[in-house]
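>>> All I have is the shape, not the residue letters:
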């Protein structure tokens, strides 16, 4: 049997973990950048071309933050790629993409 105090602690611990994740991945572009890089390494200009609407200054900032957190690296060929550390995010990105595609179909069917 779990006492009510333990449930509150588990909830707070889970919320703290979610907040930590959002602190690293939050914002409009980071998950999108990782989703793009999950398909393979890309050069800066390739990323900018594929991520419609992002400016070079913002892309540079987001790439820098992702690098600082150990989620991406720039290889010898000048391509950005996910690190082995961030590979664990690939299933999360796939689930987000699948949910988004399903939601788009639902929204389109409501119109």
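That came through, no problem. Quick caveat, the model's predicted, so the values are computed rather than measured.

>>> Every contact and neighbour count from this point should use C-alpha atoms.
Will do.

>>> Tell me which residue is most central in this protein.
Centroid-nearest residue in the chain, with CA atoms, centre = their mean: residue 31, separated by 2.3 Å.

>>> Moving C-terminal from the helix or strand where residue 6 lies, which element do we reach first?
Using DSSP states H and E, residue 6 sits in helix 4-25. As assigned by DSSP H and E, the chain's next helix or strand after helix 4-25 is helix 30-37.

>>> take the one below as the second:
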């Protein structure tokens, strides 16, 4: 994580702030990446386990999103020399560090849902 003074200087410059936010969005853009990362926060998973845990994701989309997350350094893919071949996915250090972002998203989502549902009554 960045030092507090460095974070304060980034917050004072809109272009640096926007750049950092865009970097984050570029890594997790799409409907499924946050769900995949969330699932992998609970430990290594095989492809089939991920597919069962994430409702409505197609096999093609899961494969694409896993490749993207791997390319962005969020997920590592391990192929075990077994018969049949076993492939496991797990989060990298950056992937686990992303839990802080997901926790904030969780809090915001719960509060937002409460406000919206409360305001429609």
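Cool, the structure landed. Model, not experiment: these values are computed from the prediction.

>>> Next up, the contacts around the aligned partner of residue 90 of the first structure in the second structure.
Using TM-score structural alignment as the criterion, residue 90 of the first structure maps onto residue 99 of the second structure. Residues counted as contacts of residue 99 of the second structure (CA atoms under 8 Å, 6 or more residues apart in numbering) are 38, 41.

>>> Roughly how far does residue 99 of the second structure sit from residue 4 of the second structure?
Distance, residue 99 of the second structure to residue 4 of the second structure, by CA to CA, to the nearest Å: 19 Å.

>>> the strands in the second structure, which residues?
Counting by DSSP state E, the second structure has strands at residues 45-46, 75-80, 86-91.

>>> Need those in TSV (columns: distance to residue 25 of the second structure and mean neighbour count).
Output for these, formatted as TSV (distance: least, CA to CA, whole Å; neighbours: other CA atoms under 10 Å):
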stretch	distance to residue 25 of the second structure	mean neighbour count
strand 45-46	24	18
strand 75-80	16	16
strand 86-91	18	18
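
>>> so can I have a markdown table of those showing distance to residue 57 of the second structure?
Shown next, in a markdown table, are those (distance: least, CA to CA, whole Å):
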| stretch | distance to residue 57 of the second structure |
| --- | --- |
| strand 45-46 | 15 |
| strand 75-80 | 18 |
| strand 86-91 | 16 |
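
>>> so which of these comes closest to residue 29 of the second structure?
Relative to residue 29 of the second structure, the nearest member of the strands of the second structure by CA to CA is strand 75-80, separated by 14.8 Å.

>>> Out of the strands of the second structure, the one nearest residue 119 of the second structure is which?
Of all the strands of the second structure, it is strand 86-91 that lies closest to residue 119 of the second structure, at 38.1 Å by CA to CA.
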